[in-house]
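Q: Below is the sequence, then the predicted model.
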Amino acid sequence: MAEIWAERALLPEGWAENVLVAVTPEGRIDSVEAGVAPRGTRTELLLPSIANLHSHAFQRAMAGLSEAKGDQPKDTFWTWRKIMYRFLDHLTPDDVESIAALVQMEMLEAGYATNVEFHYLHHRQGGAHYANIAEMSERIAAAASRTGIGLTLLPVHYQFGGIDGRALGPGQQRFGTNPDEFARLLEGAEAAVAKLGPDSGVGVAPHSLRAVSKEGLALVTNLRPGRPVHLHLAEQIPEVEEILAGYGLRPTEWLLDNAAVDRNWTLIHATQMTDDETIRLAKTGAVAGLCPITESSLGDGIFNGTVWQEAGGRWGYGSDSNIRISLVEELRTLEYSLRLRDRGRAVLATRNRTTGRVLYDAGLDGGATAAGRETGAIRAGLWADLVGVSLQNEVMVGRKDDTLLDSFVFAGNDGLIKDVWSAGRHQVRNGKHLDRDRIVSDYLACITRLQDKM
């Protein structure tokens, strides 16, 4: 039985001092006790880890390559997408594994113990299948085996180039699946993830309303009852206009009227919703999968956070394009975007919880649900997904209770994170992943091979 002792820890019942957490050999929390003398592995501040609920790992390798002015009058998400399509056409399975390993390592060092991978890069250039249709899924799982991160793999069903059912374009052919192909792909992904251990699993991801048929959506969402269902929803105004023209309803309206959305669902972005749509969706118990850094990068818009919160909505955080992998930056970017929009401060704070506490608690709840993982608190029976944070620094020294989280989120950085455990696996120590040098070396070799093609 491994033991972790913390000067202070955030427990389900609140803040506690001198906390001892016992972890089983299988990686679950066996017991939690406050007021205990130090023993075992020591840390200063112990927090439950938030799951990263939305990632496209391969996009990490194109970070910084889309900031020049293009040939259009205005650069948008849609011009960025063309760059992404050109980039991914060069990636091999070896490249994808190397990039995914770097992404997962950076997630762990940023305090995420779980990677929920929204995985749609399935096939060869031009769309031909690999001999094993789940080859690329196996590479994501292989990366997780190397990094030790908890993995929820979401194979993506991607049928069409638009809501009118048009064929996939040249940049999309590596994503394409019909319903039968997707079922086989899902089975292969499950087999790959099963090798990682019991804390990893799969879900399903119909890409978006514009990329799957009504029938395809219904089929996919019923393939694995009780497991997570993720869908891109209402990210961009042109997307809203396309769904409205094709179905006669806005995306969120149509989804709520035509699918049994519940707590198993995670709707990614949802930045283009009316107040009525926001309230209706919040009341389903579904999680809003927010990616504030990427949404800022792509100019998606600002999530309707205040109305969502007032309606009792749940949310979590994802690094999406992985242009910058930083948990604390995701949290503060969400709050700061709302402050800029509303010209106020402490927008998401409540009468009894500070802003940092609200942001962190939301991520714990929403991330655990989105990952389909027994995590999100320092409580016996859950996976030991834990983050050790330094208090002996100019940001955290002297802070107590919720101001610890406020200081961590709004004045801190990833360098304050010293230790991370994923299902009890102590993968980050003294701020660095145990296999950092080899993972970075492999990634640099990959980028060197790709550089001329990019």
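A: That came through, no problem.

Q: contacts, neighbours, all on C-alpha from now
A: Will do.

Q: In contact with Leu298, which residues?
A: Under the criterion of Cα atoms under 8 Å, 6 or more residues apart in numbering, the contact partners of Leu298 comprise 76-77, 80.

Q: ok, it to Val202 distance?
A: Distance, Leu298 to Val202, by Cα to Cα, to the nearest Å: 28 Å.

Q: swap in Leu45?
A: 31 Å.

Q: How about His157?
A: If you go by Cα to Cα, the gap between His157 and Val202 works out to 14 Å.

Q: Looking at the two, which is more packed in?
A: Ranked by neighbour count (other Cα atoms under 10 Å), His157 and Val202 place His157 first, with 29 against 26.

Q: ok, the closest residue to that one other than its chain neighbours - how many residues close by?
A: Take His157 and drop its neighbours on the chain: the residue closest to it by Cα to Cα, 6 or more residues apart in numbering is Pro206, 4.8 Å away. The burial count assigned to Pro206 is 28, neighbours taken as other Cα under 10 Å.

Q: how close does Pro206 get to Pro198?
A: The span separating Pro206 from Pro198 equals 24 Å under the rule Cα to Cα.

Q: So which residues of the stretch 1-150 of the chain form strands?
A: 2-11, 14-23, 29-33, 41-48, 50-55, 112-119, 150-157 (DSSP state E, counting those that start in this stretch).

Q: Deepest in the core, which of those strands is it.
A: Highest mean neighbour count among these (mean count of other Cα atoms under 10 Å): strand 50-55, with a mean of 31.

Q: Report the inter-axis angle for that strand versus strand 150-157.
A: Angle between the axes of strand 50-55 and strand 150-157 is 20 degrees (criterion: axes from the mean of the first three to the mean of the last three Cα atoms, to 10 degrees).

Q: Surely Asp419 and Leu434 touch.
A: No. Counting by Cα atoms under 8 Å, no contact exists between Asp419 and Leu434, whose distance comes to 10.6 Å.

Q: dropping in the other structure now:
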Amino acid sequence: MSLHQYLDRSVFAQHAYLPHGWTENVRLHWNVAGDLSQIEENAAPLPGEPQAVLLLPGMTNLHSHAFQRAMAGMAEIAGNSQDSFWTWRDLMYRYALHITPEQIQAIAAQLYAECLRHGYTSVCEFHYLHRDPAGAMYANPAEMAQHVIAAASQTGIGMTMLPVLYSYADFNEKPLRDDQRRFATSVDDILLLVQKLETMRSPQLEVGAAPHSLRAASLTQIRDLIQTLPADRPLHIHIAEQMKEVNACIVANGRRPVELLLDSGLVDQRWCLVHATHLTPQEVRDMAASGAVAGICTTTEGNLGDGFFDLPAYLAAGGRFGIGSDSHASYSPVEELRWLEYGQRLRLQGRNIATSAHQKQIGDFLWQAALQGGMQASGRAVGQLATACRADFVILDDTHPHLAGLPVQHVLNSWIFAGNDNLVRDVYVGGQQVVSNGRHCQQAQIQNVYLNCMRELRQL
């Protein structure tokens, strides 16, 4: 390898956040495929080598509905009756009926560029907008999914694509409503989608599956899906987000949603249980023991009035969690983590909740735990600066007043809990720089296409 190639695939950091914590004078090397190949400690910078002061692993956004980015902020108008998740959902359904494949790509590209600029380097896309506006399957069944994947490729974000099984409107296999017609899929439809996407799998793209919820997919269907899906693929599901859902599950099945799913014997470490907001103490313990990841989406759960996840009890039971932006009321991992902690403080009227016997720095604990949960939920080698993992990392602006001259052990606390400026300067994914000085490399082009798309949608 020439010196030029060597420097093109390396970066020197005065402080890098390795699996054992902040480490001084680190050089990262990656190969042509974008995987980290060597981590040098006690290194010295080379002339002409890219350099950073504060470098840390990028975060996984473990739960995203990309098309909902286009309606962020548009549902904050009071209706004639008491507003809830369910009235918001009706508005979202009406909106979803009009989006074309080209529009979903424009919306997703805008979202992913924003996520990258704020420190996410990969996303798990919970994708259920499959059919055309009339409810017919496209000639290419993967049409919509491939446009979302194209947006990820354009922006450079890593992706886990999760085609969603969505067969019913409610428990007891209630038929889908007409405004749900674009979501309709059977087990065979999902397996066909996975097959269509198989050749696109790469170090940047994994393909799993997602039963939407126990309202929308039966346990029999979920079992059939798992038996046919390749054994190493991630599985995600919405569960216990709202008490109306919990109560309806009890009426239909005699058990609560998490209890019902865990009792099926299907849940293991491949699973991400998204939201899981309303749990009994026994469900908390059982969910932690299953090895599944809790997918916590704090800003969406706050926006929709879902409630608070019982984080302290879950952590005490050894539970794993990650974060997602879901409906994209926010696209900042800092905001998700900040409000995860603040929500617990408000609920318990205490401080410094997310901690462990080994990590007393709240920012460090949250970032480390969410990295690990996101890695597991994505099914990809991401979330840590270690050999064989993706060269996905974030460089912070060490000149910003929140960080300049700050002892390194306080950096994550300051980043997460002090102010609202975006402190991300540069972002690399798979060794490729996608954000420089706070701007995405295709920011202007992506934004122009998005604005044209939104002008069309707002005329509806």
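A: Sure, I can see it. None of these values were measured; they are calculated from a predicted model.

Q: before we move on, the earlier item: still contacting in structure 2, which of the contacts of Leu298 of structure 1?
A: Retained in structure 2 by both residues aligned by TM-score structural alignment, their matches' Cα atoms under 8 Å are the following of the contacts of Leu298 of structure 1: 76-77, 80.

Q: In PyMOL, how would I select the buried members of the residues you listed?
A: Applying 16 or more other Cα atoms under 10 Å to these leaves a buried subset, and the PyMOL line that selects it is:
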select buried, resi 80
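
Q: how about Gly291 of structure 2, what's its partner in structure 1?
A: When structure 1 is aligned by TM-score structural alignment, Gly291 of structure 2 is paired with Gly285.

Q: ok, its match - contacts?
A: For Gly285 of structure 1, the set of contacting residues under the criterion of Cα under 8 Å, 6+ apart consists of 262-263, 313-314.

Q: Is it part of a helix or strand, or is it coil?
A: Using DSSP: H, G, I helix; E, B strand; the rest coil, the three-state assignment for Gly285 of structure 1 comes out as coil.

Q: neighbours around the aligned partner of Thr274 of structure 1 in structure 2, how many?
A: Pairing criterion TM-score structural alignment: the partner of Thr274 of structure 1 within structure 2 is identified as Thr280. In terms of burial, Thr280 of structure 2 registers 13 neighbours under the definition other Cα under 10 Å.

Q: List just the nearest of the contacts of Gly285 of structure 1 to Gly226 of structure 1.
A: Nearest to Gly226 of structure 1 out of the contacts of Gly285 of structure 1 is Arg263 (Cα to Cα; 9.4 Å).

Q: I'd like to know how far the closest one sits from Val229 of structure 1.
A: Relative to Val229 of structure 1, Arg263 of structure 1 is positioned 9 Å away (criterion: Cα to Cα).

Q: For those two, indicate the residue with more neighbours.
A: Neighbours per residue (other Cα under 10 Å) separate Arg263 of structure 1 from Val229, with Val229 holding more: 28 against 19.

Q: Just the ones in helices from the kept ones among the contacts of Leu298 of structure 1, please.
A: With helices defined by DSSP state H, the entries of the kept ones among the contacts of Leu298 of structure 1 inside them are 77, 80.

Q: Tabulate the kept ones among the contacts of Leu298 of structure 1 in TSV, adding columns for distance to Gly376 of structure 1.
A: Converted to TSV, these look like this (distance: Cα to Cα, whole Å):
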residue	distance to Gly376 of structure 1
Thr76	35
Phe77	32
Trp80	34
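
Q: ok, the kept ones among the contacts of Leu298 of structure 1 vs Thr294 of structure 1, which is closest?
A: Phe77 (10.4 Å).

Q: And the closest one, how close does it get to Asp361 of structure 1?
A: With the distance defined as Cα to Cα, Phe77 of structure 1 ends up 30 Å from Asp361 of structure 1.

Q: which residue sits closest to Ala404 of structure 2 in space, ignoring its chain neighbours?
A: Sequence neighbours aside, Asp398 is the residue nearest to Ala404 of structure 2 in space, at 5.2 Å (criterion: Cα to Cα, 6+ apart).

Q: which residue ranges form the helices in structure 1?
A: In structure 1, the segments counted as helices under DSSP H are 77-88, 93-109, 135-147, 179-194, 214-221, 237-247, 251-258, 275-282, 292-298, 305-310, 327-342, 355-371, 402-411, 436-450.

Q: so where is the last one in structure 2?
A: If I follow you right, that is helix 436-450 of structure 1. So helix 436-450 of structure 1 sits over residues 443-457 in structure 2, by TM-score structural alignment.

Q: Repeat that for the second one.
A: Counting by TM-score structural alignment, helix 93-109 of structure 1 falls onto residues 101-117 of structure 2.

Q: intersection of neighbour lists for Asp419 and Leu434 of structure 1?
A: Residues touching both Asp419 of structure 1 and Leu434 (Cα under 8 Å, 6+ apart) are 427-428.

Q: ok, these two, which is more surrounded?
A: For Asp419 of structure 1 versus Leu434, neighbours defined as other Cα under 10 Å are more numerous around Asp419 (25 against 16).

Q: counterpart of that one in structure 2?
A: Looks like Asp419 of structure 1 aligns to Asp426 there (TM-score structural alignment).

Q: How about the contacts made by that match?
A: Applying Cα under 8 Å, 6+ apart to Asp426 of structure 2 gives the contacts 117, 394-396, 433-438.

Q: let's see 7 Å
A: For Asp426 of structure 2, the contacting residues are 394-396, 435-438, by Cα atoms under 7 Å, 6 or more residues apart in numbering.

Q: Quick check on these: which are buried?
A: Restricting those to buried positions leaves 394-396, 435, 438, with burial counted as 16+ other Cα under 10 Å.

Q: Among those residues, which one sits closest to Leu7 of structure 2?
A: Taking Cα to Cα as the measure, Leu7 of structure 2 sits nearest to Ile395 out of the buried ones among the contacts of Asp426 of structure 2, at 17.1 Å.

Q: Alright, that wraps it up for me.
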